[in-house]
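Visitor: got a structure for you, letters missing:
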């Protein structure tokens, strides 16, 4: 009897340890290659690193240099323009599409994949496609000229003052369908009894959405804001594929700045400091969201 009890106890312990043993290599890789490199980047930002890592401590000198660079301020300004328009337009389009699809329209099963398809593409593919489409020599402008509209002009991608908005257009095209799916899931999760009760009380469709539906979608709005902010801050491949950061530095963003100063200008310390600031910005957005999601409900 004691032997059987010991055998059962051994099997129970083995079953408890197997998942931990299976996950331990992945966990170790994450600790080393994600959090370990984050700490290493943080350390480099306080050193006099150039082409190769250096261990000469310089304190906050790299951060002082960073905020004194006009290129960094250009990147910050572009990020403010891009992130604001990207988040607002994506949210508006996603919510509108979700409300339309929630009306049980015919062909919903076909429209949903069409709206979601751009998100299946990589940002490199999206940037390349929109680069061809917006190029005045081979894209939309050239096509309109071939069709007879000789006065049509759309050269934003070549215009220093308008090029940043082409990044917004491409990013919104790719992501708005994903935001739509988030809002649609939120709409489908609303209790129909609440909506029926409001309709019985005489609420119009406008008041129904303004006073009941939109407030109940607050978690979806918050999730969309966090995801879109994260994508905006770390945007790199879309910019490189679409404009290459140009013309000049008209579409420079913090991510492209970090890469150029680390690998092209061989100022690894300054590039690391810009990466740390990007990380702190994302953390400032993510931490309150995670706290609100993980805290125990009273």
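Guide: Received the coordinates, thanks. Remember, predicted model here, so these are calculated numbers, not experimental data. Numbering: from 1, shown residues only.
Visitor: make it CA atoms for all contacts and neighbour counts henceforth
Guide: Will do.
Visitor: Now do the buried residues in the helix or strand harbouring residue 166.
Guide: Using DSSP states H and E, residue 166 maps to helix 163-188. By neighbour count on 16 or more other CA atoms under 10 Å, the buried set for helix 163-188 is 163-184, 186-187.
Visitor: In this structure, which residue is most central in space?
Guide: residue 231 (1.5 Å; CA atoms, centre = their mean).
Visitor: Pasting the second one now:
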């Protein structure tokens, strides 16, 4: 014998679905719907305005024939490699130093984390002033009497991409430090004490025991920083605007320039689809491994 639910019980059962329905519909349309639209535009003859004439993979062929696109990919490789390596290395070093239970740890942790509280626009603008030969570091060294000092990377087409990496590492190192510090504080102290009783030195303990135990943190940090590197836009625009010329172009700035400045929506959509595919290739395996671990 089945009993019918009261209106209040039915409402309580449906309430979670009713609350989530608007956000679900909005996300479905404005995220996945626009992703699908962008994918179709990349297969169309769109130029200044959307043109839904299907042209297959012509835009992708034009994309990979573009010298500027290959410059953007090369810059992404340089920036991404430096950003990942130095961001993780400096962050791990800072975490190890703070893990020694030093005085004023809270103050130092706040100082190291502060750059992450800033937007990439602020970071790029600040480093643009610091690295400007006529305003920042070079001018300061000349005023201090070092007339031969020269640091013109910001206006040097061959070195400008390294200034983007410097600014990116400066902002991300504190965030990486926080992740590694949380991992260090989660390691069982009894393991470390047993290693010390056995006569292992502190550097050996970190190298042989602690750092290998941080493998999940390394993996998570690598995923986050890789995602940030691939979609870097605001830092580049604030610091170099893709210049000199297009020497510091990245895939995100290339997409913006083609779609909104050069009037080539189809080519911009193709580059955005390539970026989306690259990010998905990084994020999807990470999400799959996380879900499988929880199960």
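Guide: Arrived safely. The shown structure was predicted, so the numbers you read here are calculated from the model rather than taken from an experiment.
Visitor: TM-score them against each other, please.
Guide: Aligned and superposed, the two chains score 0.96 in TM-score terms (TM-score structural alignment, normalised by the length of the second structure); 294 aligned residues with a CA RMSD of 1.6 Å.
Visitor: on that earlier part again, which residues in the second structure does the helix holding residue 166 of the first structure align to?
Guide: Here helix 163-188 of the first structure aligns to the second structure at residues 160-185, judged by TM-score structural alignment.
Visitor: With stretch 223-243 of the first structure instead?
Guide: So stretch 223-243 of the first structure is aligned with residues 220-240, judged by TM-score structural alignment.
Visitor: where exactly do the helices run in the stretch 51-200 of the first structure?
Guide: 61-67, 70-101, 108-116, 123-134, 140-146, 163-188, 192-200 (DSSP state H, counting those that start in this stretch).
Visitor: Mean deviation, the helix holding residue 166 of the first structure versus the second structure?
Guide: Here the mean offset of helix 163-188 of the first structure against the second structure after fitting is 0.4 Å, by mean CA distance after the TM-score superposition for the first structure.
Visitor: Any idea how far that helix is from the middle of the chain?
Guide: 10 Å (CA atoms, centre = their mean, to the nearest Å).
Visitor: Now do it: which elements does it pack against?
Guide: helix 70-101, helix 108-116, helix 123-134, helix 218-233, helix 237-242 (3 or more CA pairs under 8 Å, 6 or more residues apart in numbering; DSSP states H and E).
Visitor: so which of those comes closest to residue 268 of the first structure?
Guide: helix 70-101 (14.6 Å; CA to CA).
Visitor: with the second structure superposed, average distance for the closest one?
Guide: Mean for helix 70-101 of the first structure is 0.3 Å (mean CA distance after the TM-score superposition for the first structure).
Visitor: whereabouts in the second structure does that helix align?
Guide: Using TM-score structural alignment, helix 70-101 of the first structure pairs with 67-98 in the second structure.
Visitor: Can you say which of the helices of the stretch 51-200 of the first structure is packed in most?
Guide: helix 163-188 (a mean of 22; mean count of other CA atoms under 10 Å).
Visitor: what do we get in the first structure for residue 278 of the second structure?
Guide: Per TM-score structural alignment, residue 278 of the second structure is aligned with residue 281.
Visitor: try residue 118 of the second structure
Guide: By TM-score structural alignment, residue 118 of the second structure lines up with residue 121.
Visitor: Which residue is the nearest non-sequential neighbour of that match?
Guide: Nearest residue to residue 121 of the first structure in three dimensions, chain neighbours excluded: residue 174, at 7.9 Å (CA to CA, 6 or more residues apart in numbering).
Visitor: residues in contact with that neighbour?
Guide: 118, 119, 121, 126 (CA atoms under 8 Å, 6 or more residues apart in numbering).
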